[in-house]
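Participant: Provided below for reference: sequence and predicted model.
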Amino acid sequence: MSTVAVLRLPLAVDLSGFVKLLQRMQVPHRVSEEAGEQVLWVPDNISEDVRSLYERFPAGDPEQQIGIPVAQTSKRPGFVEQLRHSKATAVVLLLSLIVGAVTLLGENLETMHWFTFLDFRVVGEYIQFTPLADSLAAGQWWRLFTPMLLHFGFLHLAMNGMWYWELGRRIEARQGSINLIGLTLLYSLVSNYSQFYYSGATLFGGLSGVLYGLLGHCWIFQLLSPNPAYRLPRGVLVMMLIWLVVCMSGLISMIGFGEIANAAHVSGLLIGCFTGLLGGLYNRRKLAV
């Protein structure tokens, strides 16, 4: 929403009392100094109301003659209500739980091969992979996306699920369910293919590549077009980026936590930053019109 200059007054005029009144009424505003004047800016749709208020109370309301009801503290929505407003986020997590159950979190190879990037069969003690081109020719296009639903262990699923719930709800609330699903599939495709290109024929899976995409999207979008939904605590962003660097160093694999899909993480973050750049620029331009 655009703002307009509702008052232009000499610098000698004391606006502090009126500004305190606006703060008490929770009216969006800002004061700037231009060409030797102090200028009061407010949203265009309330400019006439603010101008009329100044005519009545130029010194503010020190005696608090204006009765302003105290807003009640909003109650935090319950889990069921959050689910109702985060259907797409919940669907992705439910699918992850279902796939985790049928694959026994990576222990059941007979069912897991339906969700891997490359199909495979077990020959003795070895795994024989099917070329991706053969699977795609057979119509198995879902393999480009379904590795995001695979998880190897309860902790892997729990951590990824927790972060997808936190980040996915933000994007769904701000940009809608369809956009969240579209971004999730895009990040999954890019991170899965990047990991395959980097590591070759191996087993990999998890939502972490998608999570770094969501993180990058919120991060850059918020920088370009600030909004409450994407305002992540600085500590969260720093922690996730530090964790990315630590994983790339090989330390996590060295201490016995298994191989980390670093290519999926990095490519997910990069494509997420790119979509955040496009979305942020578009939203900023839309608000400026």
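Facilitator: Yep, that arrived.
Participant: use CA for all of it now, contacts and neighbours both
Facilitator: Fine.
Participant: and whichever strand or helix holds V245, what's buried?
Facilitator: For V245, the host element (DSSP states H and E) is helix 234-248. Of all the residues in helix 234-248, those buried under the rule 16 or more other C-alpha atoms under 10 Å are L241, L244, C247, M248.
Participant: and of these, the nearest to A263?
Facilitator: Taking C-alpha to C-alpha as the measure, A263 lies nearest M248 of the buried residues of helix 234-248, at 8.9 Å.
Participant: that older thread, for the next helix or strand after the helix holding V245, which positions count as buried?
Facilitator: Using DSSP H and E, the helix or strand that follows helix 234-248 towards the C-terminus is helix 251-254. Within helix 251-254, no residue is scored as buried using 16+ other C-alpha under 10 Å.
Participant: got a list of contacts for helix 251-254?
Facilitator: V246, C247, G258, E259, I260 (C-alpha atoms under 8 Å, 6 or more residues apart in numbering).
Participant: do stretch 39-50 as well
Facilitator: Residues lying outside stretch 39-50 but in contact with it, judged by C-alpha under 8 Å, 6+ apart, are 1-9, 27-33.
Participant: now do the buried residues in that stretch.
Facilitator: Residues of stretch 39-50 classed as buried: V39, L40, W41, V42, P43, S47, V50 (neighbour count, 16+ other C-alpha under 10 Å).
Participant: among these, which are in helices?
Facilitator: When those are checked against helices (DSSP state H), the matches are S47, V50.
Participant: re the thing from before, out of the contacts of stretch 39-50, which are buried?
Facilitator: Neighbour-count burial within the contacts of stretch 39-50 applies to T3, A5, V6, L7, R8, H29; the criterion is 16+ other C-alpha under 10 Å.
Participant: which members of those occur in strands, if any?
Facilitator: The strands, defined by DSSP state E, take in T3, A5, V6, L7, R8 from the buried ones among the contacts of stretch 39-50.
Participant: take a look at this one as well, against the first:
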Amino acid sequence: MHLMYRFLENQKPEDLSRALWRHKVGHRIVSNNGNLELWLVDDNDALVAEQLIRSFELGMEELATSQNKEAPEANFPNTTSPTRSFTIASLWLLFKLYPIVFSTVVITLCVCLITQLGDNYVFLGWFTITPLIIENNYLYSKPLSEMNESHAYWRLLTPVFLHFSIMHLVFNLLWIWEIGRKLEKLIGSILWSVGFIIIGVASNIFQYWDTQSPLFGGLSGVVYGCIGFAWVIVYVNPNWPSLINKGLMVFFLVWLGIGYTDIPESLGLGNMANTAHLVGLVSGSLLAVVYGLLSKNRTRRA
């Protein structure tokens, strides 16, 4: 047995204990010098216990900022409840809970406002993978090879913040918030940000190589990366909670296939960055394999 968690005074251990028993995690809650502590029976259950503890802590922090007196469930709280007023305090709480995902949403909204959803080519050129040049009402772009001379390596990532329609923007922000925030809470903000950069850069580079045009963008590649990670990780490490169901995975795969047809353009969605979607899905799945194997090895050594 080893110490896994020490409860705060306002935390009810019964809620976490019920969640642990539902996942068949053997444990004991003992009192030590007036403090309640959680001890695991089997060290192999450390990973799933850690995930449930994070969800439990998240629920307690949500409870402390609301008027809901019911005991929190050991699950992801609904931080987007329409009954919550978005005050400065509640926004600050969201930032503390999901700093990378929250910052991504804010940056994306600001970029879309600045670029007017891609209509302002002057500002759009600040974020495209290669600079845009407007001469005599013609639009030109520099080759990707010139990036080494200007050292503007940030352009490899910034296209993820570009969006070209309200539907495009809302769809991506919805899924990056729904899936991305859960992944950030499970693997931590630092690792999530590393994964975000890897998936975003890979998607942008391959999309540019495929089309040879800088006029693309969006969080879709990262969204598909999150979907791929969440789907594959449970096969690599069965102790992981399932974040998406089979129906949702089928939807994203079907939508990926539709992107290669003329249907999106006929619906007014324009040409889709299909390569970015596919590369995002593959890179997210590969990251899940790497992370899953490393986390299993770390659990065995603990």
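Facilitator: Received the coordinates, thanks. This is a predicted model, so every value here is computed, not measured.
Participant: may I have the TM-score of the superposed chains?
Facilitator: Once superposed, the chains reach a TM-score of 0.73 (TM-score structural alignment, normalised by the length of the first structure), with 235 aligned residues with a C-alpha RMSD of 2.7 Å.
Participant: centroid-nearest residue for the second structure?
Facilitator: Centroid-nearest residue in the second structure: G180, 2.0 Å away (criterion: C-alpha atoms, centre = their mean).
Participant: quick one: map that one onto the first structure.
Facilitator: Using TM-score structural alignment, the partner of G180 of the second structure in the first structure is G168.
Participant: ok, its match touching I181?
Facilitator: No. Taking contacts as C-alpha atoms under 8 Å, G168 of the first structure lies outside contact range of I181: 9.2 Å.
Participant: would you reformat the ones in strands among the buried ones among the contacts of stretch 39-50 of the first structure as a markdown table and include distance to H85 of the first structure?
Facilitator: Below are these laid out as a markdown table (distance: C-alpha to C-alpha, whole Å):
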| residue | distance to H85 of the first structure |
| --- | --- |
| T3 | 31 |
| A5 | 37 |
| V6 | 38 |
| L7 | 41 |
| R8 | 44 |
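Participant: tell me which of the residues you listed is nearest to G205 of the first structure?
Facilitator: T3 (47.7 Å).
Participant: what's the closest non-adjacent residue to that closest one?
Facilitator: P43 (4.2 Å; C-alpha to C-alpha, 6 or more residues apart in numbering).
Participant: again with L219 of the second structure
Facilitator: L219 of the second structure sits nearest to V160 (C-alpha to C-alpha, 6+ apart), 4.8 Å away.
Participant: all the strands of the second structure, residue numbers only.
Facilitator: Going by DSSP E, the second structure shows strands at 2-6, 27-32, 35-40, 132-135, 138-141.
Participant: name the residues that touch the last one?
Facilitator: In this structure, residues lying in contact with strand 138-141 of the second structure by C-alpha under 8 Å, 6+ apart are T130, P131, L132, I133, I134, S213, P214.
Participant: please point out which parts of that strand sit buried.
Facilitator: Neighbour-count burial for strand 138-141 of the second structure, with 16+ other C-alpha under 10 Å as criterion, is recorded at S141.
Participant: likewise for the fourth one?
Facilitator: Along strand 132-135 of the second structure, the positions that meet the burial threshold by neighbour count (16+ other C-alpha under 10 Å) are L132.
Participant: which part of the first structure matches it?
Facilitator: Under TM-score structural alignment, strand 132-135 of the second structure corresponds to residues 120-123 of the first structure.
Participant: any idea how far the nearest residue to P131 of the second structure once chain neighbours are set aside lies from K142 of the second structure?
Facilitator: Spatial nearest neighbour of P131 of the second structure, chain neighbours left out: G125 (5.2 Å); criterion: C-alpha to C-alpha, 6+ apart. Per C-alpha to C-alpha, to the nearest Å, G125 of the second structure is found 11 Å from K142 of the second structure.
Participant: overlap in contacts of the two?
Facilitator: P131, L132, I133.
Participant: and of these, the nearest to W240 of the second structure?
Facilitator: Using C-alpha to C-alpha, P131 is the member of the shared contacts of G125 and K142 of the second structure that lies nearest W240 of the second structure, at 42.0 Å.
Participant: residues contacting that closest one?
Facilitator: By C-alpha under 8 Å, 6+ apart, the residues touching P131 of the second structure are G125, S141, K142.
Participant: let me know the closest of these to G200 of the second structure.
Facilitator: G125 (18.0 Å).
Participant: biggest helix in the second structure, by residue count?
Facilitator: Under DSSP H, the second structure gives helix 274-301 as its longest helix.
Participant: in that helix, which residues are buried?
Facilitator: Residues of helix 274-301 of the second structure classed as buried by neighbour count (16+ other C-alpha under 10 Å): 274-289, 291-292, 295-296.
Participant: what of stretch 188-203 of the first structure?
Facilitator: S188, L189, V190, S191, N192, Y193, S194, Q195, F196, A201, L203.
Participant: which among the contacts of stretch 39-50 of the first structure gets closest to L214 of the first structure?
Facilitator: Distances from L214 of the first structure to the contacts of stretch 39-50 of the first structure, taken by C-alpha to C-alpha, are shortest for M1, at 26.1 Å.
Participant: thanks a lot, catch you later.
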